[in-house]
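K.L.:
Here's a sequence, model it:
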Amino acid sequence: MKVLFKFVLLSAMLISFTGCQKSNEVAIYQLSNQSYSQMMSYIIEDEGTTIVVDGGTAEDEDNLIKTIKKVSKDRKVEAWFLTHYHKDHTGALAKYLQSGSNEIKIDKVYYNFPEESWVERNEPHRYEDVVAIDQGLKTFDNKEVVSFNQKITVGEDQIDVLRTYNPEITENAGNNSSSVYKMNVQGTKILFLGDLGVEGGEELLSLNKEAIKNMDYVQMAHHGQAGVNEDVYQVIDPKYCLWPTTDWLWKNEGKAYKTDETKKWVKALHVKKNYVADNGTVRIELKKKEK
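P.N.:
Sure thing, here's the model as predicted:
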């Protein structure tokens, strides 16, 4: 039975990374912004298998690479998943790939982006974002464009691609181009929504409603505000919520955002904990399967 809703102060969850490289840990790392910009960056470590989701802005690249080197066995990322092309999600990877650095090894990058011409037509102010990540990916050979309902195995983890960009959805174009990834990490189900908006969320329900039910963790869409509608979260019914949300956005400074509305939705679901990326890296330990 779920306990009463409670927001968690992440100051209690801040991690010292000294000597934390382990080959037997199973955990989610939620990174916080290194500049004023909102961003999204996750590392999943599963007993030596390392998965990255998005990575944040170019300003977040240094912290991201340092963190990967500290938590990943052999400084290697087995799979890097990108939800969509916006620079607050792809800027770090674009910068790293274009630098030619070999600080870490990346086995494979997975993504599904619109054509640059589509972005120029439907979201021209974000055209430079897609060009930057496309240029970065051109320097990297082992990449794959994911497809709807594709199943990907990384180590012992399974990733289901529950939704990819629909060129016919041009409202809130870039956010609604987000791919949705469901990860099963030793039995723990984690759903990544990227910046999915209202239209993309309704499409997700129509395409894969059963597949998103009863998640252990959900990454809150569009940094926890102005993302998918409440009905999507009601179906997901998560135990825990991952908020890739800056301090100013979490506090809804200026009251210009819809963060407070999303908080009310989550409160009604009685989730066990909310992990907010507003003050340093958070490590969330996951249960291991009995072997």
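
K.L.:
Please count neighbours and contacts with C-alpha atoms only from this point.
P.N.:
Fine.

K.L.:
Please enumerate the helices of the stretch 1-150 of the chain.
P.N.:
With DSSP state H, counting those that start in this stretch as the criterion, the stretch 1-150 of the chain has helices at 61-71, 87-99, 116-122, 127-138.

K.L.:
and for the third one, what are the contacting residues?
P.N.:
To tie it back to what came earlier, the one meant is helix 116-122. Outside of helix 116-122, the residues within contact range by CA atoms under 8 Å, 6 or more residues apart in numbering are 126, 127, 130, 131, 167, 170, 173, 174.

K.L.:
Relative to residue 280, how far out is residue 16?
P.N.:
10 Å (CA to CA, to the nearest Å).

K.L.:
any idea how far the residue nearest the centre of the chain is from residue 204?
P.N.:
Most central in the chain under CA atoms, centre = their mean is residue 53, positioned 4.8 Å from the mean C-alpha point. For residue 53, the distance to residue 204 (CA to CA) stands at 19 Å.

K.L.:
Please generate a structure for the following sequence too, so the two can be compared:
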Amino acid sequence: MICKTGLLAILLPVLLAGSLTFPAAAEPGTETSYVESGQTLEQASRQGLREAASTPRAENPAGVSAPFMRSYDPAAGYTVIGRAGAVQTHTESIGLSDGASITMLKGTETGQQLCLVLSDGKGHLVIVDGGQKTNAGYLARYIKAHGGKVDAWLLTHPHSDHVGALAVMLEQQKSGGLSDYAGISMGEIYHSFAPMDFYQREEEAYRLPMIEEIYRDIADYDQTKVHYNAPAGTLLDIGGIHIEIMNQAYQFSVDSGNNSSIVYKITIGGKTLLVTGDLPYEAAEQLLRDRGAEALRADIVQMAHHGQHGGSPAFYQAVSPEYVLWPTHQALWAQVNDGFSEEQETYTIALTKHWIDGLSVRRNFVMAEGDWTLN
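P.N.:
Coordinates of the predicted model:
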């Protein structure tokens, strides 16, 4: 087995000699821009406003960094308030069957998060993580606009950009606080976080308040709906969504929180999706050894740790995806000129783009561009 430094010693001359051909933005498709002004998505949809600005992406003069805006009639409930309040939605067909869809939400976030919403097209919703606390209101409105019922949450690890929104929603429902969060059926919660004393011992101090908060919130939730620490290989069927839990939390002393990420292999609409959370090199390589390359193979992969400091060349080669989800914000996505380090722990997004560019990937979907719905 080649060590990390040795691997890069082999790869580095090749990488530096070549050019990074990874696309800077998604290929032409369809986009929709809308601006919220106090309406829920459901209200906007009823009035037909959500689809008010569907245009070919090729007509967007500003690229991914500035949404293509059109004027809306303020009397109809929309006010153009600039880029900060704009939400772009994109829909792309990748051949899912039975009306199923996979949505990666950005909402109005400018930073990184992971929030995936899976629909089997028959009324069942599964949410992976949920994103930042500041995504809670947007996610709640999205859920209400799609029936108001979540069947299950699949949690990868207890960092704020993954479970913050869920913490807010659980707390608001418990306290009877803001009405935005009322009337949502929250469903089952599946998580396999490492023990609290592990995080207290190994994790950075600034992360502990969020970890302790989500532990409390889950402990306060209906325990008949909480499923903790399922063994690797556990299978779940939620309507037409089939889930395999690939591992239990690895307890590495380096990058401990991210290395405790749970990986889920999900079959939906006839295709497989591998959700990796923030899986770094150590856990990715361990999972590859534990489960083998064939078990990791999937049609779609979510790039670990938002596309940087995650996975490994061998891991992504084993997955061999056709489609790639990058839960990556604009500032990170734009770092194409980063150097390649000989230390695996400091792999940059430029290098992970290079890895993916070397695979037979048909399409990359980047959160920096807005919400993506694949069907």
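
K.L.:
List the TM-score for the superposed pair.
P.N.:
With the length set by TM-score structural alignment, normalised by the length of the first structure, the two chains reach a TM-score of 0.88; 275 aligned residues with a CA RMSD of 2.2 Å.

K.L.:
For stretch 107-119 of the first structure, buried residues please.
P.N.:
For stretch 107-119 of the first structure, burial by neighbour count (16 or more other CA atoms under 10 Å) applies to 108, 109, 110, 111, 112, 113, 114, 116, 118, 119.

K.L.:
Ok, stretch 193-212 of the first structure next?
P.N.:
In stretch 193-212 of the first structure, counting by 16+ other CA under 10 Å, buried: 193-205, 212.

K.L.:
which one of the helices of the stretch 1-150 of the first structure lies closest to residue 228 of the first structure?
P.N.:
Closest approach to residue 228 of the first structure among those is made by helix 87-99 (17.6 Å; CA to CA).

K.L.:
What range does the closest one cover in the second structure?
P.N.:
Mapped onto the second structure using TM-score structural alignment, helix 87-99 of the first structure spans residues 160-172.

K.L.:
For that stretch, which outside residues touch it?
P.N.:
Stretch 160-172 of the second structure has contacts (CA under 8 Å, 6+ apart) with 112-115, 129-136, 139-140, 155-157, 178, 181-182, 207, 210-211, 213-214, 217-218, 221.

K.L.:
how does it look with 7 Å?
P.N.:
In this structure, residues lying in contact with stretch 160-172 of the second structure by CA atoms under 7 Å, 6 or more residues apart in numbering are 112-114, 129-136, 178, 181, 210, 214, 217.

K.L.:
are any of the contacts of helix 116-122 of the first structure buried, and which?
P.N.:
Once neighbours are counted (16+ other CA under 10 Å), the buried part of the contacts of helix 116-122 of the first structure comes down to 126, 127, 130, 131, 170, 173, 174.

K.L.:
Just give the nearest non-adjacent residue to the second one, would you?
P.N.:
The spatial neighbour of residue 127 of the first structure that comes closest, neighbours along the chain excluded (CA to CA, 6 or more residues apart in numbering), is residue 120 at 5.3 Å.

K.L.:
and the aligned partner of that neighbour in the second structure, how many neighbours?
P.N.:
Under the alignment (TM-score structural alignment), residue 120 of the first structure pairs with residue 200 of the second structure. Residue 200 of the second structure: 14 surrounding residues under other CA atoms under 10 Å.

K.L.:
Where does residue 237 of the second structure sit: helix, strand or coil?
P.N.:
Three-state assignment for residue 237 of the second structure (DSSP: H, G, I helix; E, B strand; the rest coil): strand.

K.L.:
can you tell me how far it sits from residue 352 of the second structure?
P.N.:
With CA to CA as the criterion, residue 237 of the second structure and residue 352 of the second structure are 32 Å apart.

K.L.:
more crowded one of the two?
P.N.:
Per other CA under 10 Å, whichever of residue 237 of the second structure and residue 352 has more neighbours is residue 352, with 23 against 11.

K.L.:
who touches the counterpart of that one in the first structure in this structure?
P.N.:
Mapped onto the first structure by TM-score structural alignment, residue 352 of the second structure lines up with residue 262. Shown in contact with residue 262 of the first structure (CA under 7 Å, 6+ apart): 224, 225.

K.L.:
Where does residue 262 of the first structure fall, secondary structure wise?
P.N.:
helix 259-269 (DSSP states H and E).

K.L.:
and that helix, how far from the chain's centre?
P.N.:
With CA atoms, centre = their mean, to the nearest Å as the basis, helix 259-269 of the first structure stands 20 Å off its chain's centre.

K.L.:
Among the buried residues of stretch 193-212 of the first structure, name the ones in strands.
P.N.:
Secondary structure from DSSP state E places none of these in strands.

K.L.:
I'd like those laid out as JSON lines, including distance to residue 225 of the first structure.
P.N.:
Below are these laid out as JSON lines (distance: CA to CA, whole Å):
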{"residue": "193", "distance to residue 225 of the first structure": "12"}
{"residue": "194", "distance to residue 225 of the first structure": "12"}
{"residue": "195", "distance to residue 225 of the first structure": "9"}
{"residue": "196", "distance to residue 225 of the first structure": "10"}
{"residue": "197", "distance to residue 225 of the first structure": "9"}
{"residue": "198", "distance to residue 225 of the first structure": "11"}
{"residue": "199", "distance to residue 225 of the first structure": "14"}
{"residue": "200", "distance to residue 225 of the first structure": "14"}
{"residue": "201", "distance to residue 225 of the first structure": "13"}
{"residue": "202", "distance to residue 225 of the first structure": "16"}
{"residue": "203", "distance to residue 225 of the first structure": "18"}
{"residue": "204", "distance to residue 225 of the first structure": "18"}
{"residue": "205", "distance to residue 225 of the first structure": "19"}
{"residue": "212", "distance to residue 225 of the first structure": "20"}
